[in-house]
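# Sequence plus the predicted model coming up.
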Amino acid sequence: MKERCLPKTIQFLSYDEPLGSSLACISVLFCLITFSAFCLFIAKRKTPIVKANNRELSYLLLISLMFGFLCSLAFIGRPNLKTCMIRQVLFAVIFSFCISVILAKTVTVIMIFSATNPDSKLKRLVAMRIPVYIVPVCTMGQIILCIVWLARAAPFAEFNMVAEIGIIVIECNEGSRVLFACVLGYMGLLAAISLLVACLARKLPDTFNETKFITFSMLVFASVWLTFIPAYLSTKGKQTVAVEIFAILSSMAGLLVCIFIPKCYIILLHPEMNSKQYITGRNTRNRGT
């Protein structure tokens, strides 16, 4: 009769529903697994497998993975101005920091083997300690982009009444799509450089196959985010946020499993491989073949 107003259903991804609580539990679970790996690396910090390829970078990567899993929690709950700003900035900075550490680890392997080759042109770069500057410089570039983004057109919460009929979806508007694309493009650029460098270094005779693990992890990372784009564009409402959280968890889990789980497997189940005698014997066999 058009004589009174009927309130529409307000929708957002919350902790009270099964989807939101499941994603939150998965995020916390992976964070605890990463923390366990971090504690294991600290306890075995004097062993060859932890010392290989700069253990400080391994610590930084594990810490960034923990924060990466936890940042997905910011995407769950009722969006508002603060959460919309925090979730996107945390996501961008943490992922850029993580990829920068992986790039630094790969460059470290290349520079170590170039130092052993007297004919290598990269030998003089070893003294410059380039990997030390890769992480802060690459991360600072993303921080500057995020500051410009927040200053010019920050993300904000909006009521979307078009996404689904009869439902008001509370979601985060990116503000400036151009700056948001720049932030994502910067992460994509870092990931592409890391993948390229890892592919070039994958055949180096690394004792624990570090570069091969990094190459595979970056392939998993790139595959997740390439499949994320069509999935993100084809979903509506709270499913869009769920897809983004799933991409975050999947890509971070891929890095954790590909880079650190093989090392944890050797530390826990094959400690005889985590010794100088094993490494020396293996290097001798490699030279013999």
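Perfect, I can see it now. Numbering: from 1, shown residues only.

# rest of the way, CA atoms for contacts and neighbours
Will do.

# So which elements touch the lengthiest strand in the chain?
Using DSSP state E to define each element, the chain has its longest strand at strand 156-164. Contacts defined by 3 or more Cα pairs under 8 Å, 6 or more residues apart in numbering; DSSP states H and E place strand 156-164 against helix 81-115, strand 167-173.

# What angle do strand 167-173 and it make with each other?
140 degrees (axes from the mean of the first three to the mean of the last three Cα atoms, to 10 degrees).

# Okay, buried residues for strand 156-164 please.
For strand 156-164, a neighbour-count test (16 or more other Cα atoms under 10 Å) marks 156, 157, 159, 160 as buried.

# Would you mind putting those residues into CSV with distance to residue 186 alongside?
Formatted as CSV, the buried residues of strand 156-164 follow (distance: Cα to Cα, whole Å):
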residue, distance to residue 186
156, 22
157, 24
159, 29
160, 28
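
# adding another structure so you can compare the two:
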Amino acid sequence: MYFVTFTDSENCIRCPDMEWPNEKRNQCVTKIEQFLSYTNDIISMFFSLISIVLFLITALILRVFIWYRYTPIVRANNRSLSFLLPVSIKLSFLSVFLFLGRPVDITCMLRNITFGITFSIAVSSLLAKTIMVCVAFKATKPGSSWRKWVGVKLSNSVVLFCSSIQIIICMTWLAISPPFQELDLHTYPGTIIIQCNEGSAIGFYSVIGYMGLLAAVSFVLAFLARTLPDSFNEAKYI
């Protein structure tokens, strides 16, 4: 709460919430708006540059997969997942830009949801690859019941199932209490911090927690598959 006073005046006048007194305290002036700008903040420029570089590297890797898509290595490594994994990683890198610039309601809703879904698809693809490697080596044993699980359908089902759970969580979050733009008028005097309020804290932590759960499951499976031959085992690099 800020007030201004005038010469020979016995009463003070309260400034509006969007304004505060000048140095002489005889006039209300507009507060400075503060947010992560694309051009004025070094941190924003740094993360933008890193995101673009990593996006281009991932795009180059995807180009290699597409170029050699008919080779036995790519086909045996599940060609659809080999395409889906770098595409989802590329989108995850681009989602950084939703966290930069002046927040509005739509970007507040999209930032965590976009990253949560794309990252979950990426981890689900890696999880599906790991499961397929484990199943394939178990199926090599004579009379193994795992043989019926070997195939593209299993990996696609894993990705679809794991990603669908994250999508359901995000849609529930948006339906109950979606994120929105918030103006912080009181933390720093003379400054309006434009930020995003996450709305439902349960929804936010559910999205983050589910990504952590997928990553943890992938790590556990990678640990269990660490003894498989290096030529087939991508999961060991987790």
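Everything's here; your move. Here the structure is a predicted model, which is why all the values come from computation and not from measurement.

# Superposed, what's their TM-score?
Superposed pair, TM-score by TM-score structural alignment, normalised by the length of the second structure: 0.83. Supporting alignment: 214 aligned residues with a Cα RMSD of 1.9 Å.

# Looking at the helices and strands packed on strand 156-164 of the first structure, which is nearest to residue 52 of the first structure?
Across these, residue 52 of the first structure has its closest neighbour in helix 81-115 (9.1 Å, Cα to Cα).

# Average offset of that closest one relative to the second structure?
When the second structure is overlaid, helix 81-115 of the first structure sits 0.9 Å from its aligned residues on average, using mean Cα distance after the TM-score superposition for the first structure.

# Which neighbouring elements make contact with that helix?
Secondary-structure packing of helix 81-115 of the first structure (3+ Cα pairs under 8 Å, 6+ apart): helix 55-71, helix 130-153, strand 156-164, helix 177-201, helix 210-234.

# buried residues in that helix?
83-85, 87-111, 113-115.

# ditto for stretch 227-236 of the second structure
Using 16+ other Cα under 10 Å as the burial criterion, the residues of stretch 227-236 of the second structure that qualify are 228, 232, 233, 234, 235, 236.

# ok, the residues you listed vs residue 76 of the second structure, which is closest?
residue 232 (9.8 Å).

# Setting aside sequence neighbours, what's the nearest residue to the closest one?
Distances taken as Cα to Cα, 6 or more residues apart in numbering put residue 133 closest to residue 232 of the second structure, at 7.0 Å, once the chain neighbours are dropped.

# thinking that neighbour is in contact with residue 233, fair?
Yes - taking Cα atoms under 8 Å as the definition, residue 133 of the second structure is a contact partner of residue 233 at 6.8 Å.

# what about residue 194 of the second structure, distance to residue 129 of the second structure?
Residue 194 of the second structure sits at a distance of 42 Å from residue 129 of the second structure (criterion: Cα to Cα, to the nearest Å).

# most neighbours per residue, which of the helices and strands packed on helix 81-115 of the first structure?
helix 55-71 (a mean of 21; mean count of other Cα atoms under 10 Å).

# show me the contacts for the most centrally placed residue in the second structure.
Centroid check for the second structure by Cα atoms, centre = their mean gives residue 115 as the closest residue, at 2.3 Å. By Cα atoms under 8 Å, 6 or more residues apart in numbering, the contact set of residue 115 of the second structure is 91, 92, 95.

# what's the counterpart of the second one in the first structure?
The reference is to residue 92 of the second structure. Correspondence of residue 92 of the second structure to the first structure, assessed by TM-score structural alignment: residue 68.

# from what I can see its match touches residue 95, true?
Yes - with contact defined as Cα under 8 Å, residue 68 of the first structure reaches residue 95; the gap is 7.0 Å.

# Leaving out sequence neighbours, find the closest residue to the aligned partner of residue 235 of the second structure in the first structure.
Aligned counterpart of residue 235 of the second structure in the first structure: residue 211 (TM-score structural alignment). Leaving aside its sequence neighbours, residue 211 of the first structure sits nearest to residue 202 (Cα to Cα, 6+ apart; 4.9 Å).

# list the contacts for that neighbour?
By Cα under 8 Å, 6+ apart, residue 202 of the first structure lies in contact with 209, 211, 212, 215.
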